[in-house]
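> show me the folded form of this:
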Amino acid sequence: MNPHPEDLVPNPRRQVLEQTLVEVKARVAIPEAALDPAHGQFTGRPVWVGPTARRFAEDLSARRVRLRQATRALVDALEDELRSIPPKVPPSAV
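Here you go, the predicted structure:
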């Protein structure tokens, strides 16, 4: 038997995941921005030149991209999980 919408209650699992997502989004901003100052220096005006400097700058850029991809994947996984959880459930499911 399907419960009536008025018989449903907020899903506590979803509420916890929503809170977790908010916290993770705030925390991933820190590592996402961690390489920005160094990246800005190496991709802005020349501070170090030559082949070694170019390789370093390329490696720094690649690591910055991978770091952002990793943090984005974490947030995406939480958002995917959140979408799969119903916002309301019968009281017996709590």
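> for the rest of this, base every contact and every neighbour count on C-alpha atoms.
Will do.
> touching, Val47 and Gln41? I think so.
Yes. Applying Cα atoms under 8 Å as the test, Val47 and Gln41 come out as touching, 6.9 Å apart.
> more neighbours, these two?
Gln41 (13 against 9; other Cα atoms under 10 Å).
> in whatever helix or strand that one lives in, which residues are buried?
Per DSSP states H and E, Gln41 falls inside helix 36-43. Residues of helix 36-43 classed as buried by neighbour count (16 or more other Cα atoms under 10 Å): 39, 42.
> helix or strand next in line after it, which one?
helix 51-83.
> can you name every helix or strand that that next one contacts?
Contacts defined by 3 or more Cα pairs under 8 Å, 6 or more residues apart in numbering; DSSP states H and E place helix 51-83 against helix 12-34, helix 36-43.
> which other residues reach stretch 57-68?
31-32, 35-36, 39, 42-43 (Cα atoms under 8 Å, 6 or more residues apart in numbering).
> which one of those is nearest Thr71?
Proximity of the contacts of stretch 57-68 to Thr71 was ranked by Cα to Cα; the top entry is Glu32 with 7.1 Å.
> could you also give me the structure for this next sequence, so I can compare it with the first?
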Amino acid sequence: MAELVPNPLHAALGEALRTVEPLVQEIESGIEPPYRDFHEGRVWTGPAAKKFDAQLVQHRTRVRGAGEKIISDLQRALAVTPPPGERGGGQSNQAAVRPSLTRPSELRERFRGRGATR
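This next block holds a predicted model:
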């Protein structure tokens, strides 16, 4: 019987998740204090501040949503990828998991639809 070899995709997905999770947490924790200070009116007030606050809320929401999406995509892909030493059960992992964005053009289209600019 042939010896099973480690699944490099499983290892790569695990490493990507371990790398990305702290970065997402760092980004989220970095935006929270300024958001809180600004949103509570401790930094700047007036009509221009209100407009900026609305934009900050929108950007904070997008940042948090994107981070959550990246982590959940990696977790989902890792969950359906056989770990090292296991067979895949005869089904292709590519058929089981399609990343939410596979090409830069899809990324551009996704953000173009949300009103993002370059």
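> picking up where we left off before, now distance to Ser61 of the first structure too, for the helices and strands packed on helix 51-83 of the first structure, in CSV please.
Formatted as CSV, these follow (distance: least, Cα to Cα, whole Å):
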stretch, distance to Ser61 of the first structure
helix 12-34, 12
helix 36-43, 7
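> so for Glu81 of the first structure, which of those helices sits nearest?
So among these, helix 12-34 is nearest, using Cα to Cα, at 8.3 Å.
> which residue is nearest the middle of the second structure?
A centroid search over the second structure (Cα atoms, centre = their mean) returns Ile70, at 2.1 Å, as the residue closest to the centre.
> that one pairs with which position in the first structure?
Alignment note (TM-score structural alignment): Ile70 of the second structure maps to Leu74 of the first structure.
> for the equivalent of Glu15 of the second structure over in the first structure, give me its contacts.
Using TM-score structural alignment, the partner of Glu15 of the second structure in the first structure is Gln19. Gln19 of the first structure makes no contacts at all, as judged by Cα under 8 Å, 6+ apart.
> quick one: contacts of the helix holding Gln41 of the first structure?
Applying Cα under 8 Å, 6+ apart, the contact partners of helix 36-43 of the first structure are 47-48, 57, 60-61, 64.
> now with 7 Å, please.
47, 57, 60-61 (Cα atoms under 7 Å, 6 or more residues apart in numbering).
> find me the equivalent region of it in the second structure.
The aligned range for helix 36-43 of the first structure is 32-39, by TM-score structural alignment.
> quick one: that stretch to the first structure mean distance?
With mean Cα distance after the TM-score superposition for the first structure, stretch 32-39 of the second structure departs from the first structure by a mean of 1.4 Å once superposed.
> with stretch 19-29 of the second structure instead?
Stretch 19-29 of the second structure sits 1.5 Å off on average (mean Cα distance after the TM-score superposition for the first structure).
> now swap in stretch 59-74 of the second structure and tell me
Superposing on the first structure and averaging over aligned pairs (mean Cα distance after the TM-score superposition for the first structure), stretch 59-74 of the second structure comes out at 0.9 Å.
> can you point out the buried residues in that stretch?
60, 63, 67, 70-71, 73-74.
> how close does the closest residue in space to Glu86 of the second structure that isn't next to it in sequence sit to Pro82 of the second structure?
Distances taken as Cα to Cα, 6 or more residues apart in numbering place Leu4 nearest to Glu86 of the second structure, at 7.2 Å, with adjacent residues excluded. Note on Leu4 of the second structure: its distance to Pro82 of the second structure, by Cα to Cα, to the nearest Å, is 12 Å.
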